[in-house]
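**Student:** Next one to model:
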Amino acid sequence: MPSYYFAATLARFADEMVAFTLVLLVLDRTDNPALAGITGAAYALPAIVTGPLLGAWLDRTAHRRSALAANQATLAIVMLALLAVVGHSAHWLAPVLAAVAGSTLPLVSGGFTSMLPSLFRPERLARANSFESVSFSAATIAGPSTAATITAVASVDAAVVVIVVAAALSMVAISRLPALPPVGGDGQPFLRSVIGGLAHLARTPRLRVSTVTTTLLMAFTGILLIALPLHMPELGLPKSAAGYLWTAVEVGSITTALLLARLQARMRPEHVVMLAVAAYGLVLSTWSLAPTFAVLLVLAVVAGLAEGPALPAMFAARQQYSPVALQGRVSTTAASLRVGSSAVGQATAGVLVPAIGTQAALVAVGLGLVAAAAAGGLSGLSFSRG
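**Tutor:** Here you go, the predicted model:
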């Protein structure tokens, strides 16, 4: 459904701009990497708590569109507030405001994705997952690159205004989505329903492999969000140039997500996730050796080609190993774990990267991703044999 992908991609575009623009805004106005890491973490961290709650509610409600639109309205208001306070008032205000916007963040990923089984027939889900992956990747391409370009040409303040406009437009697009009936609940008490999504993730070995691997993937991605802008001056470029690296990664990711869709259907999705994340890490570990930005861009595209199959395979794992009645809870709970993990990565990077240097940080992230794939595999083996 074109209306679904348009609404989802617009909302994700605004979110992807936020993740990068928050870092640039804080660094530009305070030159404080630790505060930038804490603010980015504050945007992502509330999702650990709110994701399972939102997922349980989504499975029970017929008002998904209203929830998605409210998330975008909150984002627009908070970004305008951040524009007014960052660098002009107490430092603690920036992470507090970021946390308000981040409290409904799982709706942007899991909230939309959980709608797919209700919108598409089972035989069309594999293709729908590939296009869903493209939606994420397109937003990740456009978000950081747009933020980088606007910051370089105009200012980081202008990039914040674009986020507000994108959020407002996404609200209009969301209003055109079809209303969907509740899919879960089954008369369970709400809190038991909340726990049900997390319990299903924990006790389903094949789903757990994908969840552990992609959760750790996002922790290292959080480190990259801080490390890459700080690495750019070493190549003679402004911090905002890091946005183009995220664009290069996603160009490669879209390519393999689309071209390998049929091949992925022949493999177990959790295996695809592990292989893709490990390959991504191996390529990323070479980024510190790039002597110029042009070489680094090429390596970023190659890394994206390696990582591309992971996202649609992650969606497939949730759908294949979860009943329809749990789709909302599983999607938003898994999304909250991923977003929360990214928050931990950003907070860690704010202290770690200045201490060890950006080159060492890039190597650590690459090797960490290989370890993440191995940890995901072990998480499935330990319980399935226990």
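
**Student:** can we go C-alpha only for contacts and neighbour counts from here?
**Tutor:** Noted.

**Student:** any idea how far residue 13 lies from residue 222?
**Tutor:** As judged by C-alpha to C-alpha, to the nearest Å, residue 13 and residue 222 stand 17 Å apart.

**Student:** Could you pull up the residues touching residue 321?
**Tutor:** The contact partners of residue 321, taken as C-alpha atoms under 8 Å, 6 or more residues apart in numbering, are 204, 206, 207.

**Student:** Tell me which of those residues fall in helices.
**Tutor:** Among these, the residues falling in helices (DSSP state H) are 206, 207.

**Student:** which residue packs closest to residue 151, ignoring adjacent ones?
**Tutor:** Excluding the flanking residues, the one nearest residue 151 by C-alpha to C-alpha, 6 or more residues apart in numbering is residue 159, at 6.2 Å.

**Student:** which other helices and strands contact the helix or strand that contains the one you found?
**Tutor:** Using DSSP states H and E, residue 159 sits in helix 156-174. Under the contact definition 3 or more C-alpha pairs under 8 Å, 6 or more residues apart in numbering; DSSP states H and E, helix 156-174 sits against helix 2-30, helix 64-85, helix 125-153.

**Student:** One more, so I can put them side by side:
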Amino acid sequence: MVLRRYIAGAVAARTGDEMSGPALLVAGLAVTGSPVLASWLLSGLTVSAAVGGPLLGVLIDRARRPGRLLAYCLAGYAAGLLLVLAGLGRAPDAALIALAVATGLLGPALTGGWTAQLPLVARPERLGRATALDSMSYNAAGLAGPALVGVVAAAGGNAAVLPMCAVLLLSALPAAWTLPIRPAQEGPPAAEHPQTPEAAHRDPVVGDRDPRPRAGTAPVRGLVREVREGFTVIVGNGALRRATVGSMVSCAGLPMLVVSAPVMGVRLAGESGYGTLLLAVAAVCGLAANGVLAAHEHRVRRWDLVQAGGTAVLGVGMAVAALADAFWIAVVAAAVAGAGEGPQLTALFAVRHREAPDRLRGQVFTTGASLKITSFALGSALAGPLAAYATGAALAVGAALQAAAVVTLLPRRTSPTTRPNVHEPPRRRP
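**Tutor:** Below you'll find the model as predicted:
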């Protein structure tokens, strides 16, 4: 019951989040007629996530009731969008952009911050399936969010898209508010409840120190230290580092497909709207692949290999799209890409759940989300000029980035002098 409520809230919150970017573009352009302002509002909403993620992670990890903090973030994000709408055509452009930046600071709470609470609602033996279902909420939101914006805008409701966004975000408030209380951090770390057998063999980056600030520590100094602890555990843990860097490289290549899709629609079918259909096919196939993975997650032993395999399939789909000379080939390519992207995300979450220390879980997820958003933004800046030159070139670059990500994700063999592999039980010495 609690898990179902969590998934329902996640779908609503993430659909509102996926709607927010296109909704800002549509509303800003409709009210002011300025594509420059509309694009700057979108940039402001996304770029600040790089700063907001680590800070939100610290606050979420500190909170005994993390769901309450997530609820406040949902309300703040919705309020920020509505304030931007109210100021369009009335307030100075600089003030609206600053407001979009401030609103974007809360964005990682709707993605990584929410996913970090999954162990509170799923028993350890069901965490793998719950992770797959949680990943499906991203696929469903990625499919429904832009589609809702398109339907409402096509019906002449350009000014209504942002309020609809806010309604979806606020509808997730009850699910966030009623998330279970985090167990008190008492006793040695060994007493904490690991989510998988591998959790006992994490890298000793944080050690036995409690990263939370002691009484009397200056708040700012404690905050900086905890942010540093979050980055330290990502960099120092081999599995987390590979998963994070690989996801960043892959995410930098993903805009090559997103930006090229409308151009391919025009080139292969004569209408840019067919490009949206390609993205919808990818989202549906990602959702279906995650559904299959959720049904068989108990058979998965190496989530890091699943992430690498999903990234490879995504790259194959982009390579096929680069060579497509007919629309049906582009549809097949989008389906292959989606079938890889869905399990890739599920595996990334599974690795984070397995490797992240309980006391730093929120930071690992929100920091990871921030890094992915930043990588996507950088990839988008490159994808535009490449797609304008040739969609084949853009998609080929995207496929090459996926190949580079696969190389990054493949586990390294550990020598006999290093610690045991986190994916296998330690061998006893004779």
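
**Student:** what TM-score do we get after superposing?
**Tutor:** Here the TM-score for the pair of chains, by TM-score structural alignment, normalised by the length of the first structure, is 0.85; 381 aligned residues with a C-alpha RMSD of 3.3 Å.

**Student:** out of the contacts of residue 321 of the first structure, which are buried?
**Tutor:** Buried members of the contacts of residue 321 of the first structure, counted by 16 or more other C-alpha atoms under 10 Å: 206, 207.

**Student:** ok, the counterpart of residue 241 of the second structure in the first structure - contacts?
**Tutor:** Matched to the first structure by TM-score structural alignment, residue 241 of the second structure sits across from residue 208. By C-alpha under 8 Å, 6+ apart, residue 208 of the first structure lies in contact with 201, 202, 376, 379, 380.

**Student:** Can you tell me which of those residues carry over to the second structure?
**Tutor:** Contacts conserved in the second structure for those, using both residues aligned by TM-score structural alignment, their matches' C-alpha atoms under 8 Å: 201, 202.

**Student:** And the buried ones among the contacts of residue 208 of the first structure, selectable in PyMOL?
**Tutor:** Buried residues among the contacts of residue 208 of the first structure (16+ other C-alpha under 10 Å), as a PyMOL selection:
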select buried, resi 201+202+376+379+380
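
**Student:** Out of the contacts of residue 208 of the first structure, flag the one nearest to residue 245 of the first structure.
**Tutor:** residue 376 (26.5 Å; C-alpha to C-alpha).

**Student:** Which parts of the stretch 201-350 of the second structure are helices?
**Tutor:** 219-236, 238-269, 273-295, 303-323, 327-355 (DSSP state H, counting those that start in this stretch).

**Student:** Residue 89 of the first structure in helix, strand or coil?
**Tutor:** Three-state call for residue 89 of the first structure (DSSP: H, G, I helix; E, B strand; the rest coil): coil.

**Student:** Distance check, it against residue 82 of the first structure.
**Tutor:** Distance, residue 89 of the first structure to residue 82 of the first structure, using C-alpha to C-alpha: 10 Å.

**Student:** ok, those two, which is more surrounded?
**Tutor:** Taking other C-alpha atoms under 10 Å, residue 89 of the first structure and residue 82 do not tie; residue 82 has more neighbours (22 against 10).

**Student:** Quick one: residues contacting the closest residue in space to that one that isn't next to it in sequence.
**Tutor:** Of all residues not flanking residue 82 of the first structure in the chain, residue 94 sits nearest, at 6.3 Å (C-alpha to C-alpha, 6+ apart). By C-alpha under 8 Å, 6+ apart, the residues touching residue 94 of the first structure are 39, 82, 85, 86.

**Student:** So which residue is smack in the middle of the first structure?
**Tutor:** residue 339 (6.2 Å; C-alpha atoms, centre = their mean).

**Student:** That residue maps to what in the second structure?
**Tutor:** The equivalent of residue 339 of the first structure in the second structure is residue 373 (alignment by TM-score structural alignment).

**Student:** hang on, that match packs against residue 46?
**Tutor:** Yes - counting by C-alpha atoms under 8 Å, residue 46 is a contact partner of residue 373 of the second structure at 7.2 Å.
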